[in-house]
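Participant: can't give you the sequence, but here's the structure:
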């Protein structure tokens, strides 16, 4: 059996507390089954990069990590990955920063990952590279003589061609994707944007799942990621979730809770969400003292200025709205800057009658699926979902809205509050069917099945076996 080699920016080691995310759980399971290795950055820094690999094994999952220099972190991670690619790929060209040092650091660190991983890879291994941090890694591994089956999955949106061409050396970057055998996206929209770029900017051709540029043909597929639905259902009825839910419900004093759970990021539409909720309070004074918005937003990427700005903006909006609408025994917004373990989070979701998931742009958004999975089938809540999240392609029975419109958000909140039980059940059941059928295991098998079936005759010409 071929081993699976997973390469990503960060490595998530199995946790005995069970608080790994769904992606980490799925990859860990695959790694155990194949005796594979997870390669990535340790999250630590070193004065001088030595190439030293830190090996570990936790609960049957082998990991290999490297430390990076401070300059690497500044240029590769904080720089090109999160100041250049992240905003651009989320359609925020106004926030993208282009600097030669960023691009140079990005390529240098990918070279370091290639140097680290290459000696660990055996000829029959299957390599799966993840996300925007590692786009050129496949080509760098090919440059080192690797002929293995190799796949890449992008966990964020692929931007329209008219935006992507603003990236310096965009064609050079995209061309490195053709070193892979299979590349995956969450939705048909992101896949179609990729195909359009290849046709218009690279004179490529598309034939079904096959995309050709020059003499290289790869598979490009849409394969939406899911959650561990059964695990999350179980978490939602655990003792910890029950205790958390009771604590939340007691604090609400019979009020209805609306919940949002997001990393503190401008792509999540938190400012627009607060403003939409503010419009609801303005439009519906009869609902004052009856509803509470609980927004959980753990901070991220605090070194990046745009993230500092969004936190300051949200602090100001929440403070202003609470000052305007609060009473001595009612605060309309609970704004929490910390995260919670999965089982406690499941209890919070279950206590909320409305899930407000309104990103401005999102590759998928698993919070939407977690909210659905955590609901009580006898009395499910209502999901309000941005039509610009990848999850909207699957969860069509949510109340789909334009997150830029405060009026639409206000109307959707009012509709959700008034929705009768039979409609809530019908909508929830349809969404839950999707969540259960296309779960995290389905996603993993969808992608790796394609990758395992790759015909090696499709290897790049310079790596093909000699004739005769």
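Facilitator: Okay, I see it. The structure displayed is predicted, hence computed values, not measured ones.
Participant: drop to CA atoms for contacts and neighbour counts, all remaining ones
Facilitator: Noted.
Participant: remind me, longest helix of the chain?
Facilitator: Scanning the chain for the longest helix, with DSSP state H as the assignment, gives helix 305-325.
Participant: and that one, what does it pack onto?
Facilitator: Under the contact criterion of 3 or more Cα pairs under 8 Å, 6 or more residues apart in numbering; DSSP states H and E, helix 305-325 touches helix 270-283, strand 333-336.
Participant: quick check: next helix or strand after the helix or strand where residue 231 lies?
Facilitator: Assigned by DSSP states H and E, residue 231 belongs to helix 229-236. Sequence order places helix 239-252 as the next helix or strand after helix 229-236, per DSSP H and E.
Participant: in the stretch 301-450 of the chain, which spans are helices?
Facilitator: 305-325, 342-351, 366-373, 406-418, 421-437, 440-452 (DSSP state H, counting those that start in this stretch).
Participant: using a markdown table, lay out those together with distance to residue 460.
Facilitator: Formatted as a markdown table, the helices of the stretch 301-450 of the chain follow (distance: least, Cα to Cα, whole Å):
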| stretch | distance to residue 460 |
| --- | --- |
| helix 305-325 | 40 |
| helix 342-351 | 43 |
| helix 366-373 | 35 |
| helix 406-418 | 50 |
| helix 421-437 | 36 |
| helix 440-452 | 15 |
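Participant: below is an additional structure, to be compared with the one above:
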């Protein structure tokens, strides 16, 4: 069995024992078990990076290969095409999409440079696993260089409906790039359906079965692989002790108060303003909870250079001030808003002592926070998860209270229902949810995806090289391969 080679926009820290985020946890475990390489951006922005400046570091049987980005690449590839075009459109926010030709040009160029960097380090039997929307053209660039490797792609964010994706500039080029992978993986069945429907309406790909297509002499597999968490590890974190959090828990218990918690990146896709408005509606509709319900919103900073993120931060600060100004008493404030990152160990403890986990994104690929909230709970006195129906996790977590995040009345009523739910029902729901996240954990995600990738059939390098399209910098259109 050959090495596993992982390619992602950023690499994880292989020198630490504990990884953050499901992607890093699953990838590091897979790499260490088989040996391999992880390639990506090192987070540095410099004047003029070059392929020859790639850095190689080794941790046991795993090699890290990293490159830096120039200011222009960071502006156009990362902040531009990836996060001003793909991120908003894939999250159904076409109104926030900002497309410019130079964005697409640098997006293609950075993928080309990534391929140039890694190509000389590849072995013939390597298995290549590419992650997320930043690197859609990566396989196409490797194929141009004669690669016959098995190359898989996994999209961590949602794949949008046909109408939305077809509104993305250069969607045809993106489609051709995706079809250079041997396995295209998504988080949910809905994502798979969206992509397959798009192919049926906007390509000549032939469907051999619902999840297998034939295109230009190649067979491509498509599947859903819902990512999970390490439930045992997160549960262990939640059993640790923090004196400050324990004192707060005791204070709420004595005063017969309960905590509602949310933890997200500060991102317009997470539905944070709608969530605060729903909590305000809850207090308006059920005044008996004034002085009793406390809402803790943790929103870690994200992409602060993008205008839309500054706008949402200002809106959240305004909403927090308005709600607290209306309802706060000298010894109670309804909303605590924290705009910084919280260590995962502390977050696990906060989840455990919160009666309600309010996870209501407007659109999300999976949402691992919902699964971590479940893992953190005390089985004898568990909290209740309120989950958006537009989070990928809703396909699996049927025993959560599923809500429409756009309907603030429905969310407010769900908070009320959770606050009054019997212990018997809480335990039954938690038992089912915990079973679900334990069975479909991050290890299963990794194993099933890699097994599917190893099982795919590939074709000769020459036929691959002659069949794909690439970005033409001069015209900004699709063209045949350049030799």
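Facilitator: Thanks, I have the structure now. None of these values were measured; they are calculated from a predicted model.
Participant: kindly provide the TM-score of these chains.
Facilitator: Taking TM-score structural alignment, normalised by the length of structure 1 as the basis, the two superposed chains have a TM-score of 0.96; 462 aligned residues with a Cα RMSD of 1.5 Å.
Participant: closest one to residue 39 of structure 1 among the helices of the stretch 301-450 of structure 1?
Facilitator: helix 440-452 (17.4 Å; Cα to Cα).
Participant: circling back: to residue 109 of structure 1, which of the helices of the stretch 301-450 of structure 1 lies closest?
Facilitator: That would be helix 305-325 among the helices of the stretch 301-450 of structure 1, by Cα to Cα, at 22.4 Å.
Participant: map residue 457 of structure 2 across to structure 1 for me.
Facilitator: Applying TM-score structural alignment, one finds that residue 457 of structure 2 aligns to residue 455 in structure 1.
Participant: can you report how many residues lie near its match?
Facilitator: Applying other Cα atoms under 10 Å, we find 10 residues neighbouring residue 455 of structure 1.
Participant: follow-up on the earlier one: dump the helices and strands packed on helix 305-325 of structure 1 to JSON lines, plus distance to residue 323 of structure 1 and mean neighbour count.
Facilitator: As requested, these are exported to JSON lines (distance: least, Cα to Cα, whole Å; neighbours: other Cα atoms under 10 Å):
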{"stretch": "helix 270-283", "distance to residue 323 of structure 1": "12", "mean neighbour count": "21"}
{"stretch": "strand 333-336", "distance to residue 323 of structure 1": "10", "mean neighbour count": "16"}
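Participant: could you dump the ones you listed into TSV and include distance to residue 156 of structure 1?
Facilitator: Below are these laid out as TSV (distance: least, Cα to Cα, whole Å):
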stretch	distance to residue 156 of structure 1
helix 270-283	18
strand 333-336	25
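Participant: of all the ones you listed, which one comes closest to residue 400 of structure 1?
Facilitator: It is, among these and with distance given as Cα to Cα, helix 270-283, at 13.8 Å.
Participant: how about the closest one, aligned to which bit of structure 2?
Facilitator: Residue span in structure 2 matched to helix 270-283 of structure 1, by TM-score structural alignment: 272-285.
Participant: show me what residue 142 of structure 2 lines up with in structure 1.
Facilitator: In structure 1, residue 142 of structure 2 lands on residue 141 (TM-score structural alignment).
Participant: what sits against its match?
Facilitator: By Cα atoms under 8 Å, 6 or more residues apart in numbering, the contact set of residue 141 of structure 1 is 114, 118.
Participant: how far away is it from residue 77 of structure 1?
Facilitator: 20 Å (Cα to Cα, to the nearest Å).
Participant: before we move on, the earlier item: average gap between the helix holding residue 231 of structure 1 and structure 2?
Facilitator: Compared with structure 2 after fitting, helix 229-236 of structure 1 deviates on average by 1.1 Å (mean Cα distance after the TM-score superposition for structure 1).
Participant: can you give me the neighbour number for residue 162 of structure 1?
Facilitator: Residues near residue 162 of structure 1, counting by other Cα under 10 Å: 8.
Participant: residue range for the helix or strand hosting it in structure 2?
Facilitator: Assigned by DSSP H and E, residue 162 of structure 1 belongs to helix 161-164. Using TM-score structural alignment, helix 161-164 of structure 1 corresponds to residues 162-165 of structure 2.
Participant: which strand or helix spans the most centrally placed residue in structure 1?
Facilitator: Geometric centre of structure 1, nearest residue: residue 155, 5.3 Å, by Cα atoms, centre = their mean. Assigned by DSSP H and E, residue 155 of structure 1 falls within no helix or strand.
Participant: distance check, it against residue 413 of structure 1.
Facilitator: Residue 155 of structure 1 is 29 Å from residue 413 of structure 1, where distance means Cα to Cα.
Participant: neighbours of the closest residue to residue 398 of structure 2 other than its chain neighbours, how many?
Facilitator: Using Cα to Cα, 6 or more residues apart in numbering and skipping residues adjacent in sequence, the residue nearest residue 398 of structure 2 is residue 433, 7.8 Å away. Using other Cα under 10 Å, the number of residues around residue 433 of structure 2 comes to 21.
Participant: with the one 4 residues further on instead?
Facilitator: Look at residue 437 of structure 2: counted by other Cα under 10 Å, it has 24 neighbours.
Participant: can you give the contact residues for stretch 262-276 of structure 1?
Facilitator: 90, 295-300, 306-307, 310-311, 313-314, 317-318, 358-362, 367, 403-410.
Participant: try stretch 304-314 of structure 2
Facilitator: Contacts of stretch 304-314 of structure 2 with the rest of the structure, by Cα under 8 Å, 6+ apart, involve 79, 96, 266-268, 273, 302-303.
Participant: contact partners for the closest residue to residue 207 of structure 2 other than its chain neighbours?
Facilitator: Distance criterion Cα to Cα, 6+ apart; nearest residue to residue 207 of structure 2, sequence neighbours excluded, is residue 213 at 4.3 Å. By Cα under 8 Å, 6+ apart, the contact set of residue 213 of structure 2 is 205-207, 219-221.
Participant: so residue 213 of structure 2 belongs to a strand, correct?
Facilitator: Yes: assessed with DSSP: H, G, I helix; E, B strand; the rest coil, residue 213 of structure 2 lies in a strand.
Participant: show me what contacts the equivalent of residue 346 of structure 2 over in structure 1?
Facilitator: Alignment note (TM-score structural alignment): residue 346 of structure 2 maps to residue 344 of structure 1. Contacts for residue 344 of structure 1 were tallied using Cα under 8 Å, 6+ apart; they are 240-241, 244-245.
Participant: mind checking how far residue 344 of structure 1 is from residue 320 of structure 1?
Facilitator: Distance of residue 344 of structure 1 to residue 320 of structure 1, computed by Cα to Cα: 29 Å.
Participant: what does residue 121 of structure 1 give?
Facilitator: As judged by Cα to Cα, residue 121 of structure 1 and residue 320 of structure 1 stand 56 Å apart.
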